[in-house]
Each structure stands twice: as C-alpha cells, then as structure tokens.
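Undergrad: just coords:
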C-alpha cells in the first residue's frame, strides 16, 4: 500500500457552518448515548433487579442487574472494532448515522419488554439482547463522533471542539437524571408497573432528531483527502496496520480510558444506588447529586477544552487524574457519612470536575494519538476495551467486593487504583496537541 501523507495546511479547510454542524451532530449523538446508558444504569441500580430478577435474593439480584449492565460493555469492543475498521475505509459519517439508529432502536425496545413476573426467564434474556444491541452500536459512537469533530476543527481549537463530545455525554447524564427524578415522583406501584418504561420510550425523540442532523453533516475533510486510498484497503489490512504500528498509542489510550471510565461508572452508576441504602437518605439522593455535578459540567467542560488547547492534553489529564487519586478515600468517606452536603460536594469534585474533565480531554487526546490509516480503529479499540476493563465491570466488581468485605474502603481503594492507571498512562504519553492529523504515523 502506498504511504500517502498530505500536508495539513494543503487540505481544504471546512467552513464555519460545516464545523458547527459536525460539532452539533457529534454532540447530539453522544447525548443520546449517555442518556441511554445513564437511564439504564439508574434503572439497574433501582428497578431492574426487582422486575427482571425478582426470583433471586435482593443482594444477588442487585449483582445480577450490574452483570447485565456489564454485558453492554463486553459487546462494545466487538462493535467498535468492526465498525471502526469500516469507518477507516469508508468514512466517519456512515458510522455516525448507523450507530444512532441501532442505539435508539435498542433503547426504545427496552421500554416495551415484559417483566419476569409476566414471562419468566425470557424477560432477562430479552433485556440482555437489547443491552447487547446497545453496546454494539455504542462501540463506535464516541470514536466516530470525536474523530469527525476533531478532524474537522481548526488545529488550535481541536481540544475545545473535541470537548463537546464530553458536553454531549454530560447533557445525556443531565437529561437522564432529570427524567428519572421526575418519574421517581410517581407512586411506587405506578413507577414499577409502567412509569419506568417512559424514559426508554422517550429516547425515540432524540434518535430521530440526531438522525436528521447527522444525515446532513459533511465527511471530515481530513479523511476525504485520503478517501480514495482508504476505500481500496481491506478491513484486514486496517487491522494489520493497527496491530503493527498502533499498539503503543493504544496502550496509553487504553490506560487513560480505564482511569476516566472506571471512576465514572463507580460514581454515576454504583454509588447512585449505594446512596439509596444509606440511613436517612432517599432513593433519589444519588440521582440529585449526579444532576448537580452534571449542571456544573456545562460550564466546566468547554473551559477544560480551552485549557487543553493552551497548556496541552497531557498536563491537564495528569492534574485531573492526580486529584481523583488523592480524593478517592475522602470522597467515599464523605458519601458514607450520609450528609446531603457532603455527598453533593463529593460528586462535584469526583464526577463534575475529575471525570468530566478527563473525558473532555480524552476526545482530542486519543484522536491525535493515532495516524490517519487506522485512526478510528485505534480510538474505538482504546475507548471500548478500556471502557470494558474500567467502566464495564467496575459496578459489578465493587458490588462483589462490598458484599465480601462489608466496608466502604474497598470502594475507595478501587477508585484509587483506576485513577492511578490513568495517571501513569498520561505521564508516559507524549504531548499531542500540535500534531498533524493528516500523517499516517502514530504519536508513539
């Protein structure tokens, strides 16, 4: 294969309208994705163990619910590697359209499922199928959106534009939490019978809106500069290029994702349900703390994106991962205290600042780590394998550890380990904010 490299300055720059449309398209898609995942996580922690695993003891049903949650992460790397290689051959836009359709359809279907009481073991099996469909689509959603947005953005604003992927996930968190708080106001009988279905059925609105916007977005001008070459490349060759030259960049990005995604899942999924078990705390307290931290993120995310353009992705990520590491034990201790103020402050620092800040930094960081020949494959592999190892199993592992040990310190210890992995990965990585995205070579 001919190694073609185009000078970045010689590639036709997109118009401001094209940049804005790409940013909106990517942001809205990630909003839908995280709406789906946060709604599912909240329902897992508070509802699904009773509706789909009602024949199990409560503690086992709680763990079984998180096991189903983890299934979505297990299938995500499969979807990411398949769709990522396709996206490296035919473009990012096609994958963005496909993922939003699959993801929206799977989420809508969850709202139609029968419960265990109605159909027995078929109910959790159908839930797992829907979760797998969600995961397959989501496997390439974040990577395709961030790749198109960062490749479309001007070089000096790639961190800012890329941060809107995190803005989308934060908006999804916010929307899902608001919706869940509203339906939780229903009487328990109505909530458990039909109320829980509404957030899943309502996702169809976001799906159609996102599809309409994404169909009108232009392909990345950087990908278009090599589109003719890439369409002649087989998927096998994309994989061979990635495994041959992209493995160092992959390992760094894999570690970044573990540090961010794992701590995110513990706070945004596990601890939301855990707080409901604390003395003198309501079932909605965890969701309220998550809502407040998401509101904070609306301001924090673009500012962090701008900061990464000024001082670099690496420095910002190192600082945020270090804070998350040092705050692990104090943060969980504050939550364990049961104090409403302490819980909110802990979520603001750990989720609102550290998780969202690391995620905002990752978007441009990972895209810039990989060369053009296999960029989408590299980003999807990093995000999804790291997501599986970090976020996918974190709630399940922590639930099992807590059941075995019976003390909150295991939650804090697991957060500290995950944050340390992210910190070390950033320390050994190069700074990439000024890289030419048209070259075929990886950053490492």
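TA: Received it, and whenever you're ready, just let me know what you need. Computed from a predicted structure; not experimentally measured.
Undergrad: going forward, measure contacts between C-alpha atoms and count neighbours the same way
TA: Fine.
Undergrad: what about the strands in the protein?
TA: For the chain, no strands are identified by DSSP state E.
Undergrad: tell me what the longest helix seen in it is packed against?
TA: Ordering each helix of the chain by length in residues (DSSP state H) puts helix 58-90 first. On a contact count with 3 or more C-alpha pairs under 8 Å, 6 or more residues apart in numbering; DSSP states H and E, helix 58-90 meets helix 49-51, helix 92-110, helix 122-152, helix 227-230, helix 235-245, helix 375-387, helix 394-405.
Undergrad: helices and strands around the third one, which ones?
TA: Translated: helix 122-152. Short answer (3+ C-alpha pairs under 8 Å, 6+ apart): helix 122-152 packs on helix 16-43, helix 58-90, helix 92-110, helix 116-119, helix 158-183, helix 221-224, helix 356-369, helix 375-387.
Undergrad: Repeat the analysis, applying 7 Å as the threshold.
TA: Counting contacts by 3 or more C-alpha pairs under 7 Å, 6 or more residues apart in numbering; DSSP states H and E, helix 122-152 packs against helix 16-43, helix 58-90, helix 92-110, helix 158-183, helix 356-369, helix 375-387.
Undergrad: Second structure follows, compare the two:
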C-alpha cells in the first residue's frame, strides 16, 4: 500500500451530483443525435448527393456543387446562433435545445424522402438546399446550448471535463452516422443509390424522439436562473444579448479566429477526408468505417484533453493541438494515398486523436469562459459558428479547388492550414478568461481535501 495526496474536487456544484449526471447525459446524447444528422449529410454530400442531385454536371463539378450545399448549412449557422442565442439567453437553455433538436430531426428525415434530380429536375437540389438551411439554423443553436447546460451545472474547477461531453457528442454522432451509412454502402451500388442511402436519414426521426425525451427531463441551468433573478430585481432594462456581445468585439474576434485551425482539422477528418480516401482506392464502405474508427478515438481524446485543461489551462492544450494539426496534414494525405485500409485507419486516428482531441476537448469551456452569463449563449454560439462556417463550411470547397488539377500534390493545402494555424495560435495566446463563479444558490458540494494526506491503496 502506498500513500498519496489526492485533491478531491467534485464534478458538480451542489450537494448532489445526480442532476449533473442527467445533464451530462442529455448534453452528450442530444449533441450526438444532432451531429448524427449533420455529419450524415457531410458524408453523403461527396459520396451520394453529387450523383443523385447534380447528375447533369461533370464529376468534379458535381462534387464541388455538393460541397457547396454543405457550405450553405454552415453559412446559416451564425444566423441560427444569433436567433437561438437570443432565446437561450432570455427564455432559457433547455427550451431552445428541444426546439433545435426537433428542427434538425425533421429536416434530416425529410431528406431521406426527397426525389432525385432525375425524377423532378432542378427542384431536387432546391429542396435539398432548403432542408440544409433548416439543419444549419438548428445546429447554430444546438451546440452552444448543450455545452452551456453542462458548463453551468458543473463545479468551476471541473468545467472543462463536464462541458466536453457536449463536444464529445459530435464525434459520437459522426461515428454512428459513418457506421450506419457504411453498412448500407455494402449493398450493390444500384440499390444503395436507389434507396439504401435513404434509411440512415429516415432513422433520424426515431433518434430525435428519444433525444427530446432526454432533454425534457433535465433542469434549467442554475447560472441562467440566477441571472434571470438578478435582472428581475434590476431597474435597468437588459440589453439584447447580441448587443452585449458586439460591444466586446475583441473577445468575439479572438474567439472565432482561435477556432479556425481546429475546424480545418475537423474538415480534413470529415467530408473532405472521406471523399479524398474514396478517390484514392478505398471503397465507400471502407472509408466510412475507418473514419468512424477515427471518431471513436476522438471521443476519448476529447474527454481526456478536456480533463487535462482543468489542470493546466485551456490555451496550452489547445495550442498544442493546433501545432500537431499542422504537423499531421502531410502524413494524413500520404497515408490515404496508399489506398490501404490500415493506412487510412492510422490517418484518421492520428488527426482525430491528437489534433481534434486536443482542440475540441477544452473548446466548450474555453468559449464559456469568454462571455458573461447574460449573453453567454449568444457569444459562445456565434464565435463557434463563425469559425465553423469559415473553416468547416468552406474548407472542403477550398481544399477541392486547390488540388483539382493534381490530387496527389497537397502542398497548397498544407500552406493554407499552416497559415490559418498561426492566426489561431496568436488568437489563443491573446485571449483572456472571464471569471465564472459557481451559482450562489447552491453550495460547492463536498469539501475539497487539500490536507492531510488521503491514504488510498494504489495497485
């Protein structure tokens, strides 16, 4: 038996951690379902939609057109952040999350019922884009609300780990979407393109019913309730959340610039990486399976790096992830160019485990610490979604255009990622935290043990 000192810091704020467990489950499962829908579209855009909704275009142009519809969903995400951020900061985090999930599920399920261009002509891509807009608006408010519910329920010293459950829901959704789509991609091509691809989209309706039920069972954020009480007793009329955010332009600009490089890594491991692997010798099902394996790595990496950020700070962990992201670009493409399943598995595991894990893990708490409670939903969501639009939405388009004449020469992509990464590192270094205390309506849970030594057996 060894003796060691162990500082006990509870994960929750309050005397009982059961409610936080429900909140974390709600944030994780809700985010997973939401991103199942969103990533399903991203994966299908370069593998399916280019063939069914833009069949009259040459292959390269069809892929660009499909990625353009992917970008449309990202373009409207900041609009969704402002709209749902307003209601989240004024009416509550919980109600907004139920609305955004219902919107996303309905849009995705309807995509599975859409007729193709061959059946109704130009109306097919138009309807696809309209449903994509609904997806983008809902995601604009989804992630911020899910992250804040966990962030604002948790103990101040454990917010990185708690808030990362919402972020970890993203690769979890990507994992489920990739596996489900890969299973159906094992069908003969004619059957898969005829009806097989529609089933994963239709399943969204079932998942959303479960997700809404989970979210209806959790309590509202205690920090939000405390802020509402303060506003009710104040003689001053509260300003619109977007006005509060725009009055601190430095905070908003540094926030989204800091996230640009992480979203480029997300793009490489997502829609663009999947399409690139499929054009370099990997079958559709294989590349979807290996990208799903990479998402599994990202889940645990994000939780681990988020916990590390609670001990050493958000920015050092995230800066390390950005640097690793730059160093991973060449190996990522080199491994995909081998056309081997093992090489692709290593490529997706590398970028998801290190670059994405270290940046997206602490990301939710990093953003939550930038803004005041009264405008946190709006500020966090808007900064995140602007970065998502620029890095994630336009990333596949930019990368595709850079190598359209020579898909083997990825040097231009490396330079773009390196340049953006320098900007993100500078923004992270210049960012400052907003002190976010625990709610005064509750205690901080069990006492923190700092001395004497806690004697525990160590195996």
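TA: Nice, thanks for sending it over. For clarity, every value in this text was computed on a predicted model and none was experimentally measured.
Undergrad: Tell me how they score on TM after superposing.
TA: The TM-score (TM-score structural alignment, normalised by the length of the first structure) is 0.91; 426 aligned residues with a C-alpha RMSD of 2.1 Å.
Undergrad: rewinding a little: show me the one of the helices and strands packed on helix 58-90 of the first structure that comes nearest residue 38 of the first structure.
TA: helix 92-110 (11.4 Å; C-alpha to C-alpha).
Undergrad: Would you mark the buried spots in the closest one?
TA: 92-110 (16 or more other C-alpha atoms under 10 Å).
Undergrad: quick revisit: make a markdown table from the helices and strands packed on helix 122-152 of the first structure and add distance to residue 274 of the first structure to it.
TA: Below are these laid out as a markdown table (distance: least, C-alpha to C-alpha, whole Å):
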| stretch | distance to residue 274 of the first structure |
| --- | --- |
| helix 16-43 | 11 |
| helix 58-90 | 11 |
| helix 92-110 | 24 |
| helix 158-183 | 16 |
| helix 356-369 | 21 |
| helix 375-387 | 21 |
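Undergrad: so what's residue 261 of the second structure up against?
TA: 322, 417, 420-421, 424 (C-alpha atoms under 7 Å, 6 or more residues apart in numbering).
Undergrad: By neighbour count, which of the residues you listed wins?
TA: Counting neighbours by other C-alpha atoms under 10 Å, residue 322 comes out on top of the contacts of residue 261 of the second structure with 30 neighbours.
Undergrad: residues contacting it?
TA: 261-262, 355, 359, 421.
Undergrad: tally of neighbours for residue 359 of the first structure?
TA: Neighbours of residue 359 of the first structure (other C-alpha under 10 Å): 30.
Undergrad: same check, this time on residue 407 of the first structure
TA: For residue 407 of the first structure, using other C-alpha under 10 Å, the count is 11.
Undergrad: Residue 170 of the second structure too?
TA: For residue 170 of the second structure, using other C-alpha under 10 Å, the count is 26.
Undergrad: That one contacts residue 35, doesn't it?
TA: Yes: the criterion here is C-alpha atoms under 7 Å, and residue 170 of the second structure meets it with residue 35 at 5.4 Å.
Undergrad: Out of the contacts of residue 322 of the second structure, the closest to residue 278 of the second structure would be?
TA: Comparing every one of the contacts of residue 322 of the second structure with residue 278 of the second structure (C-alpha to C-alpha), the shortest separation belongs to residue 355, at 22.2 Å.
Undergrad: How much space separates the closest one from residue 177 of the second structure?
TA: For residue 355 of the second structure, the distance to residue 177 of the second structure equals 21 Å [C-alpha to C-alpha, to the nearest Å].
Undergrad: ok, now residue 410 of the second structure?
TA: Residue 410 of the second structure is 27 Å from residue 177 of the second structure, by C-alpha to C-alpha.
Undergrad: higher neighbour count, the two?
TA: More crowded of residue 410 of the second structure and residue 177, by other C-alpha under 10 Å: residue 177, with 28 against 16.
Undergrad: Out of the helices and strands packed on helix 122-152 of the first structure, flag the one nearest residue 300 of the first structure.
TA: helix 356-369 (7.4 Å).
Undergrad: what's the matching range in the second structure for the closest one?
TA: Counting by TM-score structural alignment, helix 356-369 of the first structure falls onto residues 357-370 of the second structure.
Undergrad: Contacts for that stretch, please.
TA: 147, 151, 159-160, 163-164, 167, 251, 262, 298, 301-303, 305-306, 309, 314, 317-318, 321-322, 376, 380, 433-436.
Undergrad: Could you do stretch 377-394 of the second structure as well?
TA: Residues contacting stretch 377-394 of the second structure (C-alpha under 7 Å, 6+ apart): 70-71, 74-75, 77-78, 81-82, 85-86, 88-89, 140-141, 144-145, 241-242, 245, 252, 255-257, 259-260, 263-264, 266-267, 367-368, 371.
Undergrad: Could you do stretch 36-43 of the first structure as well?
TA: With C-alpha under 7 Å, 6+ apart as the criterion, stretch 36-43 of the first structure contacts 107, 173, 176, 269.
Undergrad: what's the farthest-apart pair in those residues?
TA: Longest span within the contacts of stretch 36-43 of the first structure, C-alpha to C-alpha: 107 and 269, 17.5 Å.
Undergrad: need the contact list for residue 52 of the second structure.
TA: 116-117.
Undergrad: give me that answer again for 10 Å
TA: Contacts for residue 52 of the second structure (C-alpha atoms under 10 Å, 6 or more residues apart in numbering) come out as 45, 62, 66, 115-119, 124-125, 193-194.
Undergrad: Now list the buried members of those residues.
TA: By 16+ other C-alpha under 10 Å, the contacts of residue 52 of the second structure give 45, 62, 66, 115-117, 124-125, 193 as buried.
Undergrad: how about the residues you listed, which pair is most distant?
TA: Maximum distance among these (C-alpha to C-alpha): 17.4 Å, for 62 and 115.
Undergrad: Ignoring the adjacent residues along the chain, who's closest to residue 185 of the second structure?
TA: residue 285 (5.4 Å; C-alpha to C-alpha, 6 or more residues apart in numbering).
Undergrad: ok, the counterpart of residue 419 of the second structure in the first structure - how many residues close by?
TA: Taking TM-score structural alignment for the superposition, residue 419 of the second structure sits opposite residue 417 in the first structure. Around residue 417 of the first structure there are 17 other residues, counting by other C-alpha under 10 Å.
Undergrad: Kindly report the same for residue 243 of the second structure.
TA: 11.
Undergrad: got it, and residue 58 of the second structure?
TA: Residues near residue 58 of the second structure, counting by other C-alpha under 10 Å: 12.
Undergrad: Same check on residue 205 of the first structure?
TA: Neighbour number of residue 205 of the first structure under other C-alpha under 10 Å is 12.
Undergrad: Wait, it touches residue 104, no?
TA: Yes: Residue 205 of the first structure is in contact with residue 104 according to C-alpha atoms under 10 Å; the separation is 9.0 Å.
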